[in-house]
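Enquirer: Fold the following, please.
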Amino acid sequence: MPAAAPASGLAPWAVDPARSRGRLHPEGDGGARSPYQRDRDRIIHSTAFRRLQYKTQVFIYHEGDAFRTRLTHSIEVAQIARSIARQLRLDEDLAEALALAHDLGHPPFGHAGEEALSGLMRPWGGFDHNAQSLKAVTTLEHRYSRFDGLNLTWETLEGLAKHNGPLRKPAAFIAEYDAMHPLDLTTHASAEAQAAAIADDIAYNNHDLDDGLRAGVFTLDEVAQLPLIGEALAAARAEAPADVSRGRLAAETIRRVINAMVIDVVAEARRRLDILKPRSADDIRNAGGPVVVFSARMTALNEETRSFLRERMYRHWRVNRTAGKTKRALQVVFALLHGGPDMLPPEWRARAGVPGSAATAAVVCDYIAGMTDRFALEEHRRLTDPNIPG
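Expert: This is a model prediction of the structure:
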């Protein structure tokens, strides 16, 4: 018997809000809002989301106001995810909620912060920002009287846990949570989660290119050597006035690259959907591979861009200097609090164990992961400078 078509003009393979698997803690009806609209709104109003304003991608907050933060990045990912979801007749609200929540678990100082916590937590299972995002929305947020976390729908939690694909060896917290509230970790995520994941890839590379150009770590002529960027730059120059500024030309180029990548994803997804012929969201989950992905050509072009950014931006001497300083700051904060949990604020001290224990390491990790760049630097000063009150 054919699966019933989802409501509101959604495709048969879309996640249907009317058939949500619900929330871990049952709640009343949301009124005019769908379950995924409520999830999106809870994410936006969360403490973790607000903190993204002062968590950075590559350049930390005092290096300039024009660079991306985790907040602006998440908003840009949400815009791209909604665009892809709309063209594929998916639930836009679920895709948007996942895009807005995907970076909630990132620590301060971007890549450097994650590397620092990964190394510090290696004796106790390591650190994974995807697992930390799930932990933030299920455990660490304290905004409701009846439960910890945001009590998001199963579909949103599933997408957060496995938007990058099935998890055969999940991070410790994801495995623990799945044992209590199964998220079907061995299948693919919904098409909406896949749309959010590919939107992250699109935004990530292009906005790092934009920030790198703004910071002067490479030039527009240098990135034009990349075929994908070169094609977009040539098209932008052909339509621009002769006296166009370099900044406007760079913005036109990045805009065209983003558009080309979205067009590619939608075309490739439609091609795969035509072959798969899914009749339900579960057909997407149980498919042999992801559906919302780049074509083979765009995958290769995108990898060239990634390689360029790795060599010319993420390993740039200015970035390396900042990364080294911020990693050392987090290492010092972790060591002091892990060895002296009595220095933690009361609400965190109540959760910690004895000095040096695994329980205390987990609490200190959660505490640090929730910090903004600015707060982390201030905490380092409070813990190390005798002239600054605690």
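
Enquirer: from here on, contacts and neighbour counts on C-alpha atoms
Expert: Fine.

Enquirer: ok, and the closest non-adjacent residue to M121?
Expert: F127 (6.0 Å; CA to CA, 6 or more residues apart in numbering).

Enquirer: For the one you found, list the residues it contacts.
Expert: Residues in contact with F127 (CA atoms under 8 Å, 6 or more residues apart in numbering) are 114, 117-119, 121.

Enquirer: Of those, just the buried ones, ChimeraX syntax please.
Expert: Remark: buried members of those, expressed as a ChimeraX selection using 16 or more other CA atoms under 10 Å:
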select :114,117,118,121
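
Enquirer: Strands - which of the contacts of F127 land there?
Expert: Judged by DSSP state E, the subset of those located in strands is empty.

Enquirer: Could you work out the most separated pair of the contacts of F127?
Expert: E114 and M121 (10.5 Å; CA to CA).

Enquirer: picking up where we left off before, what about the residue nearest to M121, which SS state?
Expert: Look at F127: counting by DSSP: H, G, I helix; E, B strand; the rest coil, its state is coil.

Enquirer: how much space between it and F49?
Expert: Look at F127 and F49: by CA to CA, to the nearest Å, they are 19 Å apart.

Enquirer: what do you get for M261?
Expert: From M261 to F49 the distance is 27 Å (CA to CA).

Enquirer: Proceed likewise with the subsequent sequence, for comparison:
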Amino acid sequence: MPYPHSLESAPGREPGDRWRAPYACRSSLSRGRLIDEPGSATRNHFQRDRDRIIHSTAFRRLKHKTQVFVSHEGDHFRTRLTHTIEVAQIARALARALGLDEDLAEALALAHDLGHTPFGHTGEDALDACMAGFGGFDHNAQTLRIVTRLERRYAGFDGLNLSWETLEGLVKHNGPLLDGDGRPTARYAETGIPAAIVEYQARQDLWLDSYASAEAQAAALADDIAYNAHDIDDGLRAGLFGLSDLRAVPFLAELLDEIEHLHPGLETSRATNELVRRVITRFVEDVIADSQMRLAALAPADADAVRRAQAPVIAFPEVIATADRDIKAFLYPNMYRHPRIGVIRAKAAQVVRDLFERFSAVPSAMPAEWGQGCEALDEHRRARRIADYIAGMTDWYALDEHRRLFDATPTLR
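Expert: Below is the predicted model of the structure:
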């Protein structure tokens, strides 16, 4: 039996509006897609975006992309995919508590890491260095390239043709890219806005000088919360540090004391799970409480009032911001730059550099869909195509390509 009308074009209130705050994004008020499409009978704009992201090739590749370099040591460590799922769960929890659109928050969380290279931040750093003369490499800009150009699943367009609100959130979830005078904000003050974002901005204005929606801000914090919690978990599981070492972080010492008081003598694996659970709970609950106060003070009438605000409306309170900084300050030397991880990072970076240099010298060494016509491109466009190809690789595929092209390939152990 056919549906009587499209949910995307249905007039009046949306399902769930009784729970949705005035400042939440509304699919029925979406600024739409770059390329007009018929509405869906069963899904609104943001639900459709979420589903397109989940079914994309780039999303599936996250299964075999490293989060932090311990995944080679066992099956229980996070990959980009498991991290993404955890971020989506936290983003939905924040959105639900704050009266935001859960589907948009989830879509943004699911897409936020699509542009990452193989080998975690090591791969990104190496590829950025390779691209230094060609505009550099930025994973947020690469995510935009993927969802607007590189995915080729639809007959009528390249990319996923996502709604304006989803694209805006992907580009600006960490804050405005331009200040009120149109100059790049601090993050891009030296390098300038990545070319992929500038090029797309010429086609569809994403309001680069404003904050993103509250849903995008919630997804960005969910990323930080998940990152801290699971890196503590993975670092403990990998034996890079112990529970007693974490007492150097006052916030974590307080939680460990609480666990010891409630469950004296608890075995390490259960104590680890209790700690990770408490980290997530404390961060989420404090973010909700602080954001409720920020929103009450601003009293935004609609989603655009959130965008025009002078500060984020979804943020860490100071005590949690301090804990976040302290946790990252602990993890940097004890996990991300641990000597055991450093050896692997160096090998992985070499793989990326070798591939970039070989494809730059011999573009035909890439598969036909990537190498064909590459020699006719100018130097910048050729380098960008090579970067697109390498960035899309999984860890395994990058190593396989290296083995195909070189006599010796590092073992990432």
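
Enquirer: Structure 2: which residue goes with A362 of structure 1?
Expert: Under the alignment (TM-score structural alignment), A362 of structure 1 pairs with R384 of structure 2.

Enquirer: By how much does the one helix or strand that match maps to deviate from structure 1 on average?
Expert: Taking DSSP states H and E as the criterion, R384 of structure 2 maps to helix 379-391. Between helix 379-391 of structure 2 and the corresponding residues of structure 1, superposition yields a mean separation of 0.8 Å, by mean CA distance after the TM-score superposition for structure 1.

Enquirer: Off-centre distance for that helix?
Expert: Distance of helix 379-391 of structure 2 from its chain centroid, counting by CA atoms, centre = their mean, to the nearest Å, is 21 Å.

Enquirer: what's the helix or strand following that helix aligned against in structure 1?
Expert: Later in the chain than helix 379-391 of structure 2, the nearest helix or strand by DSSP H and E is helix 395-405. Aligned using TM-score structural alignment, helix 395-405 of structure 2 spans residues 373-383 in structure 1.

Enquirer: quick one on the thing from earlier: and the residue nearest to M121 of structure 1, what pairs with it in structure 2?
Expert: In structure 2, F127 of structure 1 lands on F137 (TM-score structural alignment).

Enquirer: post-alignment, the match of helix 395-405 of structure 2 versus structure 2, mean distance?
Expert: Looks like 0.5 Å for stretch 373-383 of structure 1 (mean CA distance after the TM-score superposition for structure 1).

Enquirer: and stretch 230-247 of structure 1, which residues are buried?
Expert: Buried, per 16+ other CA under 10 Å, within stretch 230-247 of structure 1: 230, 232-233, 236.

Enquirer: Okay, now that stretch: how far is its last residue from its first?
Expert: End to end - CA to CA - stretch 230-247 of structure 1 spans 16 Å.

Enquirer: what's the offset of that stretch from the middle of its chain?
Expert: On CA atoms, centre = their mean, the centre of stretch 230-247 of structure 1 falls 31 Å from the chain's centre.

Enquirer: check contacts around L140 of structure 1.
Expert: 148-149.

Enquirer: cool, and G340 of structure 1?
Expert: P355.

Enquirer: Trace it over to structure 2, please.
Expert: In structure 2, G340 of structure 1 lands on V362 (TM-score structural alignment).

Enquirer: ditto for T299 of structure 1
Expert: T299 of structure 1 maps onto A321 in structure 2, by TM-score structural alignment.

Enquirer: Give the buried residues for the helix or strand containing its match.
Expert: Per DSSP H and E: A321 of structure 2 is located in helix 318-331. Buried residues in helix 318-331 of structure 2, counted by 16+ other CA under 10 Å: 320, 323-324, 326-328, 330-331.

Enquirer: any idea how far the match of T299 of structure 1 is from P333 of structure 2?
Expert: 19 Å.

Enquirer: what are the ranges of the helices in the stretch 1-150 of structure 1?
Expert: 35-44, 47-51, 70-87, 92-101, 110-120, 129-135 (DSSP state H, counting those that start in this stretch).

Enquirer: Have a look at how far, on average, the fourth one is from structure 2.
Expert: Looking back up the chat, that one is helix 92-101 of structure 1. Helix 92-101 of structure 1 sits 0.3 Å off on average (mean CA distance after the TM-score superposition for structure 1).
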